[in-house]
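Peer 1: I'll drop the sequence and a predicted model, then ask my questions.
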Amino acid sequence: MKTQVAIIGAGPAGLLLGQLLTVAGIDNIILERRSADYVLSRIRAGVLEQGTVDLLREAGVDTNLDAHGLVHDGFDIAFAGERVRIDLAGLTGGKHVTVYGQTEVTRDLMNARQSLGASTYYQAEDVQPQAIDTDSPYVTFIHEGEQYRLDCAYIAGCDGFHGVSRSCIPEDRLKTFEREYPLGWLGVLSDTPPVAEELIYATHERGFAMCSMRSPSRSRYYIQVPDTESPDNWSDEAFWAELKRRLPEPVADTLVTGASIEKSVAPLRSFVAEPMQHGRLILLGDAAHIVPPTGAKGLNLAVSDVNTAYRLFQAIYNDGRADLLERYSATCLSRVWKTERFSWWMTANLHKFSATEDFDTRMQQAELGYYLGSKAGRATIAENYVGLPFAELEQ
C-alpha cells in the first residue's frame, strides 16, 4: 500500500488536512484507532475563528456551516457586577467568530471525504510510524486482523496528546512545556434556549462560569470546579443553582433550565512540545500542544497547524520546495505560543485560584479592570479571540 501523505488520526485536524490535500490532488490515507461513531461521540467546543471558517470554505465543507452556524460579532465578560461587551466586529475591522459544534465539523468532513472516495481506515490497531529519519518512511498497522504496511513520503501526526506520533521524536530532541491548573470545567449540555445571544464569560468570587450554545435551542454551560471533581457529584438542580449564583442577576433571572443530556468535567492544562517536526514526521493539533478551553482555541489552533501543513505540501508537490519542511515547526510554534499566551491570560484572570482575597486576586481585578476599561485593551482581547493571522512559511 502506498500514498503521498499518511495521516494518523481522524479527528477534525486529520480530516481537514486530508480533505484539503485530496481536493488539491495530493494522495493521502487516514488511519484512526477508534471507530467513526466513537470519533463523532466526542463532545467538544464549537467557537470557530474567522480563519478556521475561511479554511473550511477553501476545503469545500461550508454548506452546513453556512446553514446552521451562528455568526457572533461579540461576547460579554461579566466582571465586578457589570457586563462588558467585547465588540469583535467593531474592534477588528469586521471580523467575527462562528458558533458551530466540533462534532458537526467532524461529520461534515467525514461526509466530504467519503464523497471523494478517499481512504480512511477506522479501528486501525498498533499504528506505528517507521523510518521517519529516512527518505522512505512508512507506517505499519493492523486492520481487521491483517497486518499492513503503508509506504509514504510524509507522515502527519494528528493523533492527539496520547497518540503515538509525538513519541516517535527522539527524547534527546523533544522538549516539552506544561502547566496544569488545579481546576476543571463542569459542563452541561441541555436542550434549552441560550440565556443570551452571545457568549458570556463570568468571573465571580465563587469561581468562573460560562454561558455558551450549540444552536438556538441547545445550550452549553460551564462552572469552575476542582480538577478532582466528578460530574456524578452534581445533580442537574445543584448545577443550575450554582450557575445562577455566579451570573449577573439579570442573566440568572432569565436562565431557562432543563434536564442535562451530557455532563462532564474537563481538566485545564497548557502544553507545548518542541519541535513539531522530525525527519519526515510532522505533528498537528493536540499531538503537539494543548490549551485550556478558556478562549476557545483548541480546535482553532489545530486548524492553524493544518493550514501550515497544507501550504507546505502544496509547495513540496507543486513547486518542489522540500526545503520548506525544515521551517514547519518554527512557523507553527510562532503562532502556537501567542495563542497559548492568550488562553493562559484568559484562564489566569477569569478563574478563582485562592479562597481568600490575596495579592493575586487584586492583580486579577486590576488586570481585568484595565483591559476592559480601555478600548485598546478590549481591542487586544478581540483580535486574539477572532484569531491571529495564520503564520506564513516564507516571510
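Peer 2: Sure, I can see it. Numbering: from 1, shown residues only.

Peer 1: When you work out contacts or count neighbours from here on, use the C-alpha atoms and nothing else.
Peer 2: OK.

Peer 1: For residue 187, list the residues it contacts.
Peer 2: Residue 187 is in contact with 220-223, 262-266, counting by Cα atoms under 8 Å, 6 or more residues apart in numbering.

Peer 1: Dump those into TSV; add neighbour count as well.
Peer 2: Output for the contacts of residue 187, formatted as TSV (neighbours: other Cα atoms under 10 Å):
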residue	neighbour count
220	24
221	23
222	24
223	23
262	12
263	22
264	18
265	22
266	20
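
Peer 1: Residue 202 against residue 249, yeah?
Peer 2: No: in this structure residue 202 lies outside contact range of residue 249 using Cα atoms under 8 Å: 11.8 Å.

Peer 1: tell me the two of the contacts of residue 187 that are most distant?
Peer 2: Distance extremes for the contacts of residue 187: the farthest pair is 223 and 262 at 14.3 Å, using Cα to Cα.

Peer 1: could you point out which element follows the strand or helix carrying residue 19?
Peer 2: If you go by DSSP states H and E, residue 19 is part of helix 12-23. Next along the chain after helix 12-23, taking DSSP H and E as the criterion, comes strand 28-32.

Peer 1: Residues touching that following strand, excluding its own?
Peer 2: The contact list for strand 28-32 (Cα under 8 Å, 6+ apart) reads 3-10, 14-15, 18, 21-22, 118-124, 127, 159.

Peer 1: Now do the helix or strand following that strand: which elements does it pack against?
Peer 2: Going down the chain from strand 28-32, the next helix or strand is helix 36-41, by DSSP H and E. The contact analysis (3 or more Cα pairs under 8 Å, 6 or more residues apart in numbering; DSSP states H and E) places helix 36-41 against helix 102-116.

Peer 1: for comparison:
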Amino acid sequence: MDTKTQVAIIGAGPSGLLLGQLLTNAGIDNIILERKSGDYVLSRIRAGVLEQGTADLLREAGVGERMDEEGIVHTGTDFSFQGEHHHLDLEKYSGGKQVVVYGQTEVTRDLMEARKKSGATTVYEADNVKLHDIESDSPYVTYYHNEETFRLDCDYIAGCDGYHGVSRKSIPKDKLVEYEKVYPFGWLGLLSDTPPVHDELIYCAHERGFALCSMRSKTRSRYYLQVPDTDTLDNWNEEKFWAELKRRIPKKMADKLVTGPALEMSIAPLRSYVCETMQYGKLFLLGDAAHIVPPTGAKGLNLAASDVETAFRLFVKIYKEDRTDLIPRYQEISVARAWKAVRFSWWMTMFLHRFESAGRFDFRVQQAEFDYFIHSEAGKATIAENYVGLPFEELE
C-alpha cells in the first residue's frame, strides 16, 4: 500500500514527536514510523533536566501546560568535592535563565497526547523500516506493519531513531564522519518513590567515585553512582546502593537521606559520540542518531531538542519560502552545537569522576580545578551558561 507525506519521521521518541508536533502546527504534513509499541516507548527511563530553550520549545509546540504545572523550576544547582558543599546560582550567572526538572517520560507522554488530538499519523510497531533513494529528489520509506508491506513517499526524511536505528545506517559508510570516546565506567541508577534529599541536584566528586542526587518530582528521586564498566547489577542490591551513596554525598545530606525500595535499577555505560554527517541528501539526523553524550551535563534530550528546533525552522523556510538553499545550514549549525555540548559533558565527566589510572597528582589538579570554578566569578559563569543551555542559532 502506498501513501505520501511531506516529512517522514523515523522514531517516536521525544525528538521525533516534538518535530512532528511543530510541523503539524505549521501545516506541514508528516508521518512518524516507530519500531516499538507506544507502551514500550513510554516505559523507557530517561533524564529529566530541561534547559530553558527546550522548555520554551515545548511551550511553542503547545505541550508545555503540564510541564509548567508539575515541573520543578531550578534556579541553581549544587556541587560537592570530598564532602565540601557549594551552591551555584544558575539564574545569576546565566543572565536570568533556569532549568526545569520534568521527566523525559512525561515529555513523551504529553507529546503523544497532543499528536493523538491533532489526528496526525504515528505507526507503531513498524517493522523492517528501510530508507530508499535518499540522494534523489524522490526518497521513500518502506516498512512492514500488520502483515502488510507499505511504501511511504516523501520529500524529506528526519532520522530520530536513536544510535541503533536505521537512519544513520542508510548513509554510505564512506560518507560518514564519526568520532567516539568510551569512558572506563558507568552509572548505576536507582529510582525510588522517596522525597529528594535536596531541593536541587547535587553533583558529588569523591575519592570513592562520582555520585548524583537527582529527582523526577517532589516525591520521586533518582540517584546515581559511578561504577566500573565491568560492573553488573548482580553485584548490587538496594541496601548496598544506599550505603555507598551515603559515603559519597555530603554528611548533612547523608544524615537526612530517605531510602526506600527501588522502582528500577540499571547500569548505563558512558561514552561520547558524534556523527558529523547530520545531513545527507534528503535525510536529516536528529538526536541520538547523530550524537551521544555522557549524562553528566544533562545534555542528551536538550541537544536533541536543539536539532529539532533547527530542523523545524528549516522545513518552515523550505515549504513557506522555497529556501532549499538553506539545507546545508542544518548540518553547520547542528554539528557546531553538538560539539559544544559534547565538550561540556566531557568536561563535567572529567571534572567530577575518579579514573582508576589517575594518580595523586591528577587528583590534586582535579581539586584545584574545582576550587577555581566554584570560587571564580568567571568559572561559575562558564558552568552556568553551558548548563542552562547555549542559545539557538539562527538559520540566516
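Peer 2: Arrived safely. No experiment lies behind these values; they were computed from the predicted model shown.

Peer 1: which bit of structure 2 covers the helix holding residue 19 of structure 1?
Peer 2: Aligned using TM-score structural alignment, helix 12-23 of structure 1 spans residues 14-25 in structure 2.

Peer 1: what's the mean gap between the matching stretch and the aligned bit of structure 1?
Peer 2: Compared with structure 1 after fitting, stretch 14-25 of structure 2 deviates on average by 0.2 Å (mean Cα distance after the TM-score superposition for structure 1).

Peer 1: What residues sit buried inside that stretch?
Peer 2: For stretch 14-25 of structure 2, the neighbour count (16 or more other Cα atoms under 10 Å) marks 14-24 as buried.

Peer 1: out of those, what pair is the most spread apart?
Peer 2: Greatest spacing in those, by Cα to Cα: 14 and 24 (15.1 Å).

Peer 1: ranges for the helices of structure 2?
Peer 2: Applying DSSP state H to structure 2 gives helices spanning 14-25, 38-43, 52-60, 65-70, 90-93, 104-118, 166-169, 238-248, 251-254, 300-321, 327-352, 360-375, 377-387.

Peer 1: For the counterpart of residue 208 of structure 1 in structure 2, give its distance to residue 244 of structure 2.
Peer 2: Structural alignment (TM-score structural alignment) places residue 208 of structure 1 against residue 210 in structure 2. Distance, residue 210 of structure 2 to residue 244 of structure 2, by Cα to Cα, to the nearest Å: 11 Å.

Peer 1: Who has more neighbours out of the two?
Peer 2: residue 210 (25 against 14; other Cα atoms under 10 Å).

Peer 1: and the more buried one, how far is that from residue 50 of structure 2?
Peer 2: Going from residue 210 of structure 2 to residue 50 of structure 2 by Cα to Cα gives 22 Å.

Peer 1: Same question for residue 224 of structure 2.
Peer 2: Taking Cα to Cα, one finds residue 224 of structure 2 at 18 Å from residue 50 of structure 2.

Peer 1: thinking again about what came up before, tell me who's in contact with the match of residue 208 of structure 1.
Peer 2: Here residue 210 of structure 2 is in contact with 203-204, 225-226, 248, 352-354 (criterion: Cα under 8 Å, 6+ apart).

Peer 1: most neighbours, which of the residues you listed?
Peer 2: Comparing the contacts of residue 210 of structure 2 by number of neighbours (other Cα under 10 Å), residue 204 comes first, having 25 neighbours.

Peer 1: which one is that one nearest to, not counting chain neighbours?
Peer 2: The shortest distance from residue 204 of structure 2 to any non-neighbouring residue, by Cα to Cα, 6 or more residues apart in numbering, is to residue 80 (4.5 Å).

Peer 1: any chance you could map the strands in the stretch 151-300 of structure 2?
Peer 2: Secondary structure of the stretch 151-300 of structure 2, counting by DSSP state E, counting those that start in this stretch: strands at 156-159, 178-192, 202-205, 211-215, 221-228, 262-275, 279-280, 283-285, 291-292.

Peer 1: closest one to residue 68 of structure 2 among those strands?
Peer 2: For residue 68 of structure 2, the closest of those is strand 211-215, at 16.3 Å, according to Cα to Cα.

Peer 1: which bit of structure 2 covers stretch 240-259 of structure 1?
Peer 2: Mapping stretch 240-259 of structure 1 onto structure 2 (TM-score structural alignment) gives residues 242-261.
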